[in-house]
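In: Dropping the sequence and predicted coords here.
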Amino acid sequence: MPRRVALVCLGNICRSPMADVVLEHQLAQAGVDDVEVSSSGTGDWHVGQRMDERAAATLTAAGYDATRHRARTFTPDWFDEQDLILVMDSSNRADVLALATSDEQRAKVRMYRSFDPEADTPDAEVPDPWYGGPEGFDEVLAMVERTTREIVRHLSDGS
C-alpha cells in the first residue's frame, strides 16, 4: 500500500505545487515508487487553476515539469487519505490543525521545513513568494530542493 504525502500552502498555486513537483521528481530519481504526492491550499479561491506562472517558469527553468498542476483545497477528508501532511507556514498549520478532530490527525501535520538542514528551528517557514519578484521563487525553489532531499531520505528509510 503506498504511503501518501500532502503538501499544503495558502492558495495551492506557488509553494505547495512547487514542492509537489520537486518531491515527485526526487522520489522517482531515488527509485522510491511507493509514495503518492499531492498538494492543496487552505484557501479555495484558486481551485482548478494552474500553478502561478512565475512558479511554473522557475520550475521549468530548473528542468522540472510544471504543467500538470490544478489547485485544490485541503478538506477534513485529507486526514484519512494522507500519512504525512507538510505545511508551508504557521498560518497553514493553524488552518489545517483547526480541521483535525483527533490526536492521530494532528500527529500527521508537520512543518515542511522541519526537514530542512538549514532551518534554524523546526517551525521555520517557507516564505510566500506571491507578492515579490522572481528572486522569491528562486529562493523558494532552492529551499524546496534541499528540504525535499531530506524528505526523500526520510521516506526511503520507510518512515
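Out: Great, that's in hand.
In: okay, CA-based contacts and neighbour counts for the rest of this
Out: Fine.
In: where exactly do the strands run in this protein?
Out: For the chain, applying DSSP state E gives strands covering 3-9, 35-41, 84-87, 109-111.
In: okay, pairing it with this:
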Amino acid sequence: MQPSSPLLIRTGANDAAKLGSDNINIKLKSPKSKRRSEGRKGDPRMHCSVALRLSNPRMPLVDALIGGGFVFPTLGEPKLTDRTTRDMDGVLLYQRKNQLNRRLRLAKQKNGEGTAPASTSVRTAASLAAAAGMNTQRMTFPSSSPPSNGERATSPVDASSES
C-alpha cells in the first residue's frame, strides 16, 4: 500500500510498518514535541496592582486594586465591608486583597527574603530632595528648644488663654 496523499504523514508507528519500509514520507511524533505549560499566566489587572503596590508599599491594597483596573461598583456604600463588596467579575474584595497579598509576598520572596525588590528602591528624604533638585547641604528645620531654668513651655493657644 503506497501513500497517495500527504495526509498519510500523520500515521502512527504501526501504520508505518504496515506500509512498508520503502515509504520515507512518514514522520513519527516524538514524545518531547508536546509543549510544557508553565501554568496560568494570571490576570493583567493583578499584575498591574502588584507593580503599583511594590512601587509604593504604603498604598492601601484597595487603591492598588483599583489602580490596577479592578472596578468595585458598591465600594463607597454604607454598611458594606470587604467581605460583602464584589467587583465586576463577582469576586469579593476580601478575596482580591488576599490574592494581592499572596502575590506581593511571593514577589518579595523571589527578590530576596525581607529585602526591597530590585525594581523599587527605598526613597529617603535626601534622595527625594535630590530628585527634585533641592540643595540638601544646609537644610534647616524650625525647632523649639526646651525651656530653660524651669520655665513652663507654652503654646500660642496656652499664652492667649492665660491672659
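Out: That came through fine. Here the structure is a predicted model, which means the values were calculated and not measured.
In: Any idea what the TM-score comes out to?
Out: Scored against TM-score structural alignment, normalised by the length of structure 1, the superposed chains reach a TM-score of 0.26; 58 aligned residues with a Cα RMSD of 4.2 Å.
In: circling back: will you turn the strands of structure 1 into JSON lines that also has distance to V96 of structure 1 and mean neighbour count?
Out: Formatted as JSON lines, the strands of structure 1 follow (distance: least, Cα to Cα, whole Å; neighbours: other Cα atoms under 10 Å):
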{"stretch": "strand 3-9", "distance to V96 of structure 1": "9", "mean neighbour count": "24"}
{"stretch": "strand 35-41", "distance to V96 of structure 1": "9", "mean neighbour count": "22"}
{"stretch": "strand 84-87", "distance to V96 of structure 1": "8", "mean neighbour count": "25"}
{"stretch": "strand 109-111", "distance to V96 of structure 1": "8", "mean neighbour count": "21"}
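In: Need these in TSV (columns: distance to A61 of structure 1).
Out: Output for the strands of structure 1, formatted as TSV (distance: least, Cα to Cα, whole Å):
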stretch	distance to A61 of structure 1
strand 3-9	22
strand 35-41	21
strand 84-87	25
strand 109-111	27
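In: V140 of structure 1: which of the ones you listed is closest?
Out: Of all the strands of structure 1, strand 3-9 sits nearest to V140 of structure 1, with 12.5 Å by Cα to Cα.
In: Which strands and helices lie in contact with the closest one?
Out: Other elements packing on strand 3-9 of structure 1 under the criterion 3 or more Cα pairs under 8 Å, 6 or more residues apart in numbering; DSSP states H and E are helix 15-30, strand 35-41, strand 84-87.
In: how about these in TSV, adding distance to M143 of structure 1?
Out: Putting those into TSV (distance: least, Cα to Cα, whole Å) gives the following:
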stretch	distance to M143 of structure 1
helix 15-30	9
strand 35-41	17
strand 84-87	14
